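> The amino acid sequence is not available; the structure is as follows:
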């Protein structure tokens, strides 16, 4: 038995049985009674050609901008469902939560609905929503210049020499523009409000409880919901989850990226040196792939290479960003290998083909949501001495984790954010029903295994952990591990969790 489990076992066993039958607190009942009953009008989704289930339906859910003022200004959320076709087998509704902040739940249901139905049969209505600021829900804008909306600028990659002066200027500029142009909608983009919106969605569906499958940031939002509304949770799956430290949140998630990329990189190195790659093989041995990429990035720092996108040359930071994104799954390895090969070519006619994630700027609304949630949720380091501390941290991080070149430790607009958090972040605890399953790849380039262990520790006996011996981000129905998939499917369809933490 692990240390954290043994420490919490006696307390958790004494509380779990009582809390598994929790009912709404008086304050929660009062808040629910004060909020008008939400309604939904379902119609066939407009784009069945996107490959989702043909029975997928869409609707609009009206929610208050400020949940403390339920009759005040409102915004719209796009929601979707795929109904169970057998009422006799239907248990309830399974909420599908995408990552981000900024991921579309409706799109994820479209992408994964057919696979989910194959796994779960008619056990659930599959449901999803686009969180406020996301997808087809009401959006917010900061009116950022396009040059500030590339991933390599939003993620604060340092200059080739390690300088962060441009990042400091951009962070100040971004915070100013968001304060000037974002308005109440941007101010409302918080995890706490997303969780309240989720509960309004539950009410609109007519469900007493929800089950959920949340991935990445969606898993964190699901954990917060389970903490705030434990009496509304049925079967709860947290997939690829991060350290829930309420004092730091996304600061910790960023800082963990350097080690996460290091953990995931060997899988790509082995793939790229496998003779089976043929003409796409990058090296004869895995150990040669890292120096190849590091030296190529330095060359591109000095001399960016003309790419397939006019006006957007391939820089060293573009390459580093492409590497990090590509480690999310093996399906991304081939485009990355071909990008590296083209960038290494001495033939001036060969232009690297930029993958969509680095080919251009994000839409302004997408950038605003990503920034808004992480800055609104928790206070970031600010004030005198802040920039000096970031300079030191970036220097140390560049040395320790050269593949990420210091960006995980760098400054963000949150250090200059004009709004203070409206409420304290939720602390995840072991108080609540024992109905949570955490599933986690051991080598995840975004939400690393060691961070997921922090969530597992916080949940105590509320949860069981399925550790999956795979590389990539997103475990269930994502990395092809039959054992891990079977454990999650069994839990969602039968309610049976492993008796103890287990490995696949």
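Right, received. Where do you want to start? These numbers come from a predicted model, not from an experiment.
> switch to C-alpha atoms for all contacts and neighbour counts from now on
Noted.
> For residue 227, list the residues it contacts.
426-429, 431-432 (Cα atoms under 8 Å, 6 or more residues apart in numbering).
> Scan these and report the most crowded one.
residue 432 (28 neighbours; other Cα atoms under 10 Å).
> for that one, helix, strand, or coil?
With DSSP: H, G, I helix; E, B strand; the rest coil as the basis, residue 432 sits in coil.
> let's bring in a second one:
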């Protein structure tokens, strides 16, 4: 392995210190080559502590790729799952994490290798903890106790006192990020992370990378393709952010899509199982039941040891669960416990504790806000957000109610927007995009806009499904398209539709 690594590093040497003249490996307008101290470093691979099937290493990167000689280096935790059939090896496949803020980027290659053995045979599957997350140099904002204050209460409350409290908590969060992460914040953005990927490519000894990016990683992949198009071999973008526009515009569309998923998928599923969960036999009865329970929690939150279930926790649990239909039974079981906490079984209470007590984290939101607040410009006028928050709360209350809290953080964010990266698809090979029609987080309408911007891309639309993340899954239609693309170099000639398997909705076991 050591000899092979040395040979690969030697083959890649001409492309390291000075990038290809067609892409330069630089931000727009930036004429700085990558310093040799970064391209000449060695990745010291060793077995990963938590994933024995992976090798791990640490990579040093510039704090600021636009000024690589300024400031202290950052550390990026990277990993590799070696191709299981070297004779079929096609190269390296980068898989990145979502969020932004997911802390599991370094360990993700193990999951893909287990679920897609044919891909694992042909590719070294590589991953990394994005700057600001996980085992890499991390952003720090609030303690767990401070963070609970940000999520406390009822975001639907439109009283002046409640609005003032929400804005104060949002400003407090932004200020804590400034105090605790300091000069790191301006460099936690998607453009900087795309440069980290290309340095990783260099150190792997690969002239080109293939890429699989779900959720937020679709945006990271699109940015990488815009900055380094001639370094892309194949690219799969799964469950797509509206990466051709701004975070502000994209996030203003999420209240609609989460409400659609809740109203049109989860509520009918629950109504069809009234004999099991006793929440109503029609969609109207289930919705009314939800509102009664939520109103009761506003007046009398459930407090059981460290667990508090108030209206925001009720909403957050639903938001989290409806990403995947296989989790619907967990939300339903948790709702039976919230219905009457005194008589709920210990098992139902335990499920409710997981569903309503484990939502996001201070670590997740430190990176989430660092990226979303500074990748693209945000409206800074707080009156605008109070007004938009009221409108979205009335129309799409599940997620619309938190619009003010989350947007007020970005309105108070202490850094300027990052340099603009324009997505066009120029000089890229055919890019494969996947999206379900009812995805709550990366909604289909945004995927269509991203697809139009990424010229030459092919979109696989998954109908009869609202799950977030389409590969790898049990949908053989999607799997066949993706693996023909990755393994046989066969890109679809046009956009496709894949129906979701009709195996029935999940049941409680």
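That came through fine. Note that this is a predicted model, so its numbers are computed, not measured.
> Can you pull the TM-score for these?
For this chain pair, the superposition-based TM-score is 0.85 by TM-score structural alignment, normalised by the length of structure 1; 464 aligned residues with a Cα RMSD of 2.5 Å.
> Checking the contacts of residue 227 of structure 1 against structure 2: which ones persist?
Here is what carries over to structure 2 from those, by both residues aligned by TM-score structural alignment, their matches' Cα atoms under 8 Å: 426-429, 431.
> Where helices are concerned, which of those count?
Among these, none falls in helices (DSSP state H).
> Kindly present these as JSON lines, with separate columns for distance to residue 266 of structure 1.
Output for those, formatted as JSON lines (distance: Cα to Cα, whole Å):
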{"residue": "426", "distance to residue 266 of structure 1": "35"}
{"residue": "427", "distance to residue 266 of structure 1": "34"}
{"residue": "428", "distance to residue 266 of structure 1": "33"}
{"residue": "429", "distance to residue 266 of structure 1": "34"}
{"residue": "431", "distance to residue 266 of structure 1": "38"}
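> Tell me the one of those residues nearest residue 457 of structure 1?
Residue 457 of structure 1 has its nearest neighbour among those in residue 429, at 8.7 Å by Cα to Cα.
> Please say which position in structure 2 that closest one maps to.
Aligned counterpart of residue 429 of structure 1 in structure 2: residue 424 (TM-score structural alignment).
> Let me see the contact set for that match.
Contacts of residue 424 of structure 2 (Cα under 8 Å, 6+ apart): 226, 453-455.
> mind checking the SS state of residue 391 of structure 2?
Residue 391 of structure 2 - assigned by three-state DSSP - is helix.
> Structure 1: which residue goes with residue 379 of structure 2?
Per TM-score structural alignment, residue 379 of structure 2 is aligned with residue 381.
> Would you mind listing the residues in contact with the closest residue to its match other than its chain neighbours?
Distance criterion Cα to Cα, 6 or more residues apart in numbering; nearest residue to residue 381 of structure 1, sequence neighbours excluded, is residue 415 at 5.7 Å. When contacts are counted by Cα under 8 Å, 6+ apart, residue 415 of structure 1 touches 171, 379-382.
> Which residue is most remote from the mean position of structure 2?
residue 343 (37.5 Å; Cα atoms, centre = their mean).
> Give me the neighbour count for residue 150 of structure 2.
Residue 150 of structure 2: 20 neighbours (other Cα under 10 Å).
> oh, I was asking about residue 4 of structure 1
Quick note: residue 4 of structure 1 (other Cα under 10 Å) scores 16 neighbours.
> try residue 10 of structure 2
So residue 10 of structure 2, with other Cα under 10 Å, has 11 neighbours.
> Equivalent analysis for residue 70 of structure 1, please.
16.
> mind giving me CSV with the contacts of residue 415 of structure 1 and columns for neighbour count?
CSV is the format used below for those (neighbours: other Cα atoms under 10 Å):
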residue, neighbour count
171, 23
379, 20
380, 24
381, 18
382, 13
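> does residue 364 of structure 2 sit in a helix or strand, and which one?
Using DSSP states H and E, the element containing residue 364 of structure 2 is helix 362-372.
> any chance you could map the strands in the stretch 1-150 of structure 2?
Assigned by DSSP state E, counting those that start in this stretch, the stretch 1-150 of structure 2 shows strands spanning 46-47, 55-61, 74-81, 91-95, 123-128.
> One more: the stretch 151-300 of structure 1?
Using DSSP E, counting those that start in this stretch, strands in the stretch 151-300 of structure 1 cover 210-215, 233-239.
> which one of the ones you listed lies closest to residue 341 of structure 1?
It's strand 210-215; of those, that one is closest to residue 341 of structure 1 (Cα to Cα) at 32.5 Å.
> tell me which strands and helices that closest one is in contact with?
Here strand 210-215 of structure 1 touches strand 92-97, helix 217-228, strand 233-239, going by 3 or more Cα pairs under 8 Å, 6 or more residues apart in numbering; DSSP states H and E.
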